[in-house]
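**Student:** Build me a model:
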Amino acid sequence: MSLHTVLFELGCEELPPKSLKNLRDALKSEVEKGLQAAGLAFEHIDAYAAPRRLALKIVAVEGQQPDTQKRFDGPAVQAAYDSEGKPTKALEGFMRGQGISAEQVSTFQAGKVEKVCYYKDIKGQNLDTLLPVILQTALDNLPIAKRMRSAASRTEFVRPVQWVVLLKDDQIIDATIQDFKTGNVTYGHRFHAPEAITLKHANDYLDALRQAKVIASFEERQAIIDAQVKQLADEVNAIAIVPADLRDEVTALVELPVALRATFEERFLAVPQEALITTMQDNQKYFCLVDHHNKLQPYFITISNIESKDPTQIIEGNEKVVRPRLSDAEFFFLQDQKQPLASRKDKLKNMVFQAQLGTLWEKTERVAKLSVALSQITGAQAVDAEKAAFLSKCDLTSELVGEFPELQGIAGTYYAHLEGENDEVAQALGEQYLPKFAGDVLPQTKTGTTLALADRLVTLVGIFGIGQAPTGSKDPFALRRSAIGILRLIIENELDVTLDELVLLTLDDYADVIKDHAKTRADAVAFLEGRYRAKYEDQGVDVDVIQAVQALSPASPLDFDKRITAVQHFRTLPEAAALAAANKRVANILAKEATPEGAVIESKLVEDAEKALYQQLQSLTTEVQPLLASRNYTEALSKLAALRAPIDAFFENVMVMADDAELKANRLRLLAQLRGLFTAVADISVLQH
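**Tutor:** Below you'll find the predicted structure:
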């Protein structure tokens, strides 16, 4: 069968840059599905995307569907023929429906019943017939939020279509796609080479466009941008900030990337660099430059879409455009400094945090009171914690945060430094929002840790107290993310405190605002404990390891974490599988039989195997108890691995359910002692192997 190279290109008005990559990948995926469903084999598909085009090159695709045979089922043979072997009305109806004669009827076995059928030969269609339908279906299925119609066409797409190329090797596949007749004519760069380009072969596409100043490959354009940006940054001994989303968006904005470095006045560096970076990235799509200490430098890189004969004009134009934006940020920054941070609390008194829980200032007062209490746990200075808490939300009323909401906390840090606050207090204002997402950094100061904990606890307990806990899809206060933040703050700072203690401390600040303190306490603690699984699964911990620890319900997150570490290590030991199985067996026995009270009576041990297990248990208990007391669970479980051999021997040679009631009772006590040693760390019987 002959194999072909097919080129499809959809030329459009400029496509939305933020979704260009997704559109390209979705088009490729949909066409792959269509070809597979049609039974057309192909080697691979190369996908291309530039501002004015989406394109696919299908390599080594079959030119014809294989011929197939389809079976049409009729009635059972018994119902199809009468006693004389002549067709009944049922069979006649079937033949009439299929347009066949009696000679064309076949039979097949359907379970225990033999049925009549007709095998119809279906000739495979050719690629020229199938491909336009596959392509149009793929375009119709693209993930486009808002489609548009252009001119008189009723066909919708994300942007108006301008041309369609569909080539099989050197031949045009004659079709109509998106109301455009297919051809072999494409167009180059809008400014450098706007003339029509006739493609002689599907394989000519990339080179023909490259000569017309268009780099059709998204990855190739991105690699060019990366190299050019690095070179320009290196020339001034700086490092470019290149967020992944911005990198993709800029790549989607240009057909011919040309990086240019521009400057701005150094006086703007007095403004918080986060504000400058935000406005340059979000509004102008520039790459900012920082030094090796992450301090902003007075340069930025813009990606032009043309090779200018005089690049300085483009550079000066961008410098002229960015200056008012940086001036705005400077103006807001200077305006804010006319009013002390602490004086902004009056505006917080008019800002509602939550209707039933009061204003932002009322929340701030609760956070301040809790921060003082928490400072004994975190090791922060109570006076710093209280000061930071009272200033924590003041920057929300500033001009700078009004213009750049993502600078909440960061703006407060700058203003606090300018007002002479110490580093602990100033840094805590920015650190209160950390961690912002899974894997984010934690506060570096003890005051910041205290404030971050207090702020989250006050919100979480308050929302639970008014009966608005998160539901399946609704979590307006992001309490799930906040709860994982609380767990991380406790565990990674090694704070030895229980969740119950923290919730109780928080409830003290709510007094009469929350009616049912007992229910709120129980619900909030259960919610926090319920986030362990999400936290550890994100870290790649197996579910059964988490369940083994959850079975013991450790009160302290730090204690929970140490047990997780211990069980994770235990799983790597060669004895782990056998001991998990043995513990499961022991758990099942003890679940069915009431364990007699009291200790194991050594004189009642008669079998060598049970004596050996008892001796080993006594010896290990002495070794393990101090380890458990110091929470060295990893070492404790490692030592308990030595029990594998005596446990195996015990179950092989000892009958637990002995006829002698005293023997049976003593052996159950022995198993209970064994089980107790393991469950002092985790219930390893739930581990899967």
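
**Student:** Going by C-alpha atoms from here, please, whenever you check contacts or count neighbours.
**Tutor:** Will do.

**Student:** G358 is in contact with N350, correct?
**Tutor:** No: contact criterion CA atoms under 8 Å: N350 and G358 do not qualify, at 9.7 Å.

**Student:** between these two, which one's more packed in?
**Tutor:** Legend: neighbour count by other CA atoms under 10 Å for N350 and G358, higher for G358 (15 against 12).

**Student:** Spit out the contact partners of the more buried one.
**Tutor:** Contacts for G358 (CA atoms under 8 Å, 6 or more residues apart in numbering) come out as V352.

**Student:** Over to the one 3 residues further on?
**Tutor:** Under the criterion of CA under 8 Å, 6+ apart, the contact list for W361 reads 345, 348-349, 351.

**Student:** H192 reaches A212, doesn't it?
**Tutor:** Yes: between H192 and A212 there is a contact at 7.2 Å, judged by CA under 8 Å.

**Student:** can you give me the helices for the stretch 251-400 of the chain?
**Tutor:** 273-284, 311-336, 345-348, 360-378, 382-391, 399-403 (DSSP state H, counting those that start in this stretch).

**Student:** Please work out which of these is packed deepest.
**Tutor:** Comparing those by mean neighbour count (mean count of other CA atoms under 10 Å), helix 382-391 ranks first with a mean of 24.

**Student:** Next, the structure of the following sequence, for comparison with the previous one:
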Amino acid sequence: MASTTFLLELGVEELPPAAIDSLSDALARGIADGLREAEVSFDDVQAYATPRRLAVHVTQLADKQPDREVERRGPALAAAFNDGKPTKAAEGFARSCGVGVDELIHLETDKGTWLGYRELQRGEATEQLLPDIVSKAIAALPVPKNMRWGASRIEFSRPVHWLVMLYGDRVVEAEILGLTAGRTTYGHRFHAPSAIELGHVDDYLTTLEEAYVLADRDRRRERIREQVLAEAECQEALAVIDEELLTEVSGLVEWPVALTGSFDERFLEVPPECLISSMKANQKYFHLLDDEGRLKPLFITVSNIESHNPQLVIEGNEKVIRPRLADAAFFYDTDRKTPLDSRRKGLASVVFQQQLGTLADKASRSAVVACHIAEQIGGDVTHAERAAQLAKCDLVTEMVLEFPELQGIMGCYYARHDGEAEDVAQALYEQYLPRFAGDTIPQSRTGLALALADRLDTLVGIFGIGQRPTGTKDPFALRRAAIGVLNIMIKGELDLDLRELLELAAAQHKDLPKAKGLVDDVLDYMLERFRAWTQDEDIPVEVYLAVRARPVTKPLDFARRIRAVHAFSQREEAAALAAANKRVSNILAKQEHDGSTGVAADLLREDAERALASALASQRAEVEPLIRSARYTEALDILAGLREPVDRFFDDVMVVVDDLEVRRNRLALLASLQALFLEVADIAELQQ
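**Tutor:** Take a look at the predicted model:
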């Protein structure tokens, strides 16, 4: 079976840069899935894309489907013949197969014998299958919003202008989106606007590059990175390359050319975050830092043309950025004229959530919880209350209304300008930490208290109105809030009881429709986040289940137990002791033991049970102080020494004996063994 390379290119007007990668990947995935469904073999599928084209390149694509032997089953043998002569049923089946009755075969099944027919079904040519496969892949693209153009009723993300479908050097005959497939493509809109005839699929990338188009997304992205770094080096500066911005810029150009521009140094009086946000959000510029990490009055723009007069392009960009930065400076100056404290009354008109009240209500609730947390972790209660009152005030400033990503950042700047305590100002920024996986947690006690209080208020409030997250919807980012609380408590080593804090947070809300069982519901949801946390730490889920089986409500304590149990699970003794604990659990449940752990020494008849009782007493004395001080790893290391007496007990001792007193005593001994391990976790879960 022969194979060659296939190319699809859909030429469009400029696509939204944020959608290019998702559309490109979805198109490649759709074509690959279509080929697999048609059982056409291929080696690799590569997605290419620029603002003006979506392309898919398939290597080693077979020229046809494989031939298949098809088996058809007809009437049962008993109904196919009457006195040795074929019935109408047999003759009709033979005609449908295009053969005579004598060419049919007998098919033996577990339900009897049937007439049948086997034929070789020739595979269809790939070129005949491709139009339908491509059409379905395009129709299934996740286009956020379709549009029409001209008098046509055809819809797509942007108007389409050309369609290339080549199998090797041959055009695949097809009509898609109102376009007839051909071999004509187009290069750069300005540098190479004329039509280009592709001779062979393998010429695609080089032909376009000669026409000032880098169709390979990854190569274009890396070309931009290299150019930006080179420009920064020329300026003796450090370029800050945000990966999201890099991807977006790559989606705006086909032939990137990085250029460095400058702006007036007076704008550096504005907080650098404001200038950076303006440059990134509005102009898609990369900013530069000096050796000490301070913003330089320079920017790097990526042009889509190789100008004969690059200075003209630079001056044009400098002219555009000037009023943008002037706006940022104006917002900053205007906002500082009104202290944050004076903006508190404005929060009363900003709804947090219809059933949960305004931002002012949220601030009041959070203040109570923040004060309680601050007291418990050794923070300043007065500062925690003040930070909670001011936490959301920057949301009504001009700067944050223009650049929402600066919330918290501007609150910190404005609080410092107003003369607030430094840890209060710092807390206004830290309340949103951690913002993503791996991000830092608040460093100040006030920031820790505020960050926890704000998230806990949101969690109990949204759960309390019955809007807990579903598999696909989490509009209030409750998963992130829950994980944030856990990370803060664990990384900050805060020995706080989550149930107690949730009860306090829930008490600040009035008339929640789902108040019954609310704290238990939120607590279970939050502790369940440890399942993902253990996966991120490469810890087996059985370890999480072992700890989850215990009523542990302090996240820091939960994490310490998980790490201790994970270390214990690596020991040679772990499997045997986990199996023994599982056996103990089954025995106690089957015998309906009352939970008593009191062991009578005079009822210990066998050497093995006396040895186990002695070992338990000895190790309990060593282990209990360690458990009280949360030194779980050391405690489990000691308990690992119980393997030998436990194994010996089960080898030599019959638990369920006729003597009821002896039986109860042995059950109490096993319950004592189980209870000692349960002080840390239910290690029986490790057997899973």
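
**Student:** Just the closest of the contacts of W361 of structure 1 to A534 of structure 1, please.
**Tutor:** The shortest approach to A534 of structure 1 among these belongs to M351, at 33.4 Å (CA to CA).

**Student:** give me the element F530 of structure 2 is part of.
**Tutor:** Element membership for F530 of structure 2, per DSSP states H and E: helix 518-536.

**Student:** What are the buried residues along that helix?
**Tutor:** For helix 518-536 of structure 2, burial by neighbour count (16 or more other CA atoms under 10 Å) applies to 518-519, 521-523, 525-528, 530-531, 533-534.

**Student:** on average, how far is the helix or strand following it from the matching bit in structure 1?
**Tutor:** Per DSSP H and E, the first helix or strand lying C-terminal to helix 518-536 of structure 2 is helix 541-548. In the superposition against structure 1, helix 541-548 of structure 2 averages 1.8 Å from its aligned positions (mean CA distance after the TM-score superposition for structure 1).

**Student:** and for helix 541-548 of structure 2, what span of structure 1 is it aligned with?
**Tutor:** The alignment of helix 541-548 of structure 2 onto structure 1 (TM-score structural alignment) spans residues 543-550.

**Student:** Identify all contacting residues around the matching stretch.
**Tutor:** Contacts with stretch 543-550 of structure 1, where a contact means CA under 8 Å, 6+ apart, come from 532-533, 536-537, 560, 563-564, 567-568, 681-688.

**Student:** Helices of the stretch 551-689 of structure 1, residue ranges please.
**Tutor:** Remark: helices assigned in the stretch 551-689 of structure 1 by DSSP H, counting those that start in this stretch are 557-571, 576-592, 608-629, 633-640, 644-653, 661-679.

**Student:** Now render those helices as a markdown table, adding distance to F404 of structure 1 and mean neighbour count.
**Tutor:** Formatted as a markdown table, the helices of the stretch 551-689 of structure 1 follow (distance: least, CA to CA, whole Å; neighbours: other CA atoms under 10 Å):
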| stretch | distance to F404 of structure 1 | mean neighbour count |
| --- | --- | --- |
| helix 557-571 | 36 | 21 |
| helix 576-592 | 54 | 17 |
| helix 608-629 | 50 | 16 |
| helix 633-640 | 47 | 20 |
| helix 644-653 | 62 | 16 |
| helix 661-679 | 52 | 19 |
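
**Student:** Quick one: closest of the ones you listed to G598 of structure 1.
**Tutor:** Among those, the nearest to G598 of structure 1 by CA to CA is helix 661-679 (7.6 Å).

**Student:** which helices and strands does the closest one pack with?
**Tutor:** Other elements packing on helix 661-679 of structure 1 under the criterion 3 or more CA pairs under 8 Å, 6 or more residues apart in numbering; DSSP states H and E are helix 576-592, helix 608-629.

**Student:** could the ones you listed go into TSV alongside distance to L407 of structure 1?
**Tutor:** Output for these, formatted as TSV (distance: least, CA to CA, whole Å):
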stretch	distance to L407 of structure 1
helix 576-592	50
helix 608-629	45
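
**Student:** Please name whichever of those helices is nearest to V164 of structure 1.
**Tutor:** For those, the distance to V164 of structure 1 is smallest for helix 576-592, at 62.0 Å, taking CA to CA.

**Student:** what's the closest one in contact with?
**Tutor:** With CA under 8 Å, 6+ apart as the criterion, helix 576-592 of structure 1 contacts 570-571, 641, 643-644, 647-648, 668, 671-672, 675, 684-689.

**Student:** please redo it, this time with the cut-off set to 7 Å
**Tutor:** Applying CA atoms under 7 Å, 6 or more residues apart in numbering, the external contacts of helix 576-592 of structure 1 come out as 570, 644, 671, 675, 684-685, 687, 689.

**Student:** what do you get for stretch 316-335 of structure 2?
**Tutor:** Residues outside stretch 316-335 of structure 2 that contact it (CA under 7 Å, 6+ apart) are 261-263, 267, 270, 274-275, 278, 397-399.

**Student:** which of the residues you listed sit farthest apart?
**Tutor:** Spatially, the most separated pair among the contacts of stretch 316-335 of structure 2 is G261 and T397, at 29.8 Å (CA to CA).

**Student:** Looking at the two, which is more packed in?
**Tutor:** A direct count of neighbours by other CA under 10 Å for G261 of structure 2 and T397 places T397 higher, at 23 against 19.

**Student:** Skip the chain neighbours and tell me the closest residue to that one.
**Tutor:** Closest residue in space to T397 of structure 2, ignoring its immediate chain neighbours: D335 at 6.0 Å, by CA to CA, 6 or more residues apart in numbering.

**Student:** Same check on E255 of structure 1?
**Tutor:** Leaving aside its chain neighbours, E255 of structure 1 sits nearest to V214 (5.0 Å; criterion: CA to CA, 6+ apart).

**Student:** what do you get for F437 of structure 1?
**Tutor:** Excluding its sequence neighbours, the residue lying closest to F437 of structure 1 (CA to CA, 6+ apart) is R481, at 7.2 Å.

**Student:** what's the answer for T520 of structure 1, then?
**Tutor:** Using CA to CA, 6+ apart, the closest residue to T520 of structure 1 is G465 (5.1 Å).

**Student:** picking up where we left off before, neighbour-wise, which of H192 and A212 of structure 1 wins?
**Tutor:** Of the pair H192 of structure 1 and A212, A212 is the one with more neighbours under other CA under 10 Å, namely 21 against 15.

**Student:** ok now do that one, which residues does it touch?
**Tutor:** By CA under 7 Å, 6+ apart, the neighbours of A212 of structure 1 are 188-189, 193.
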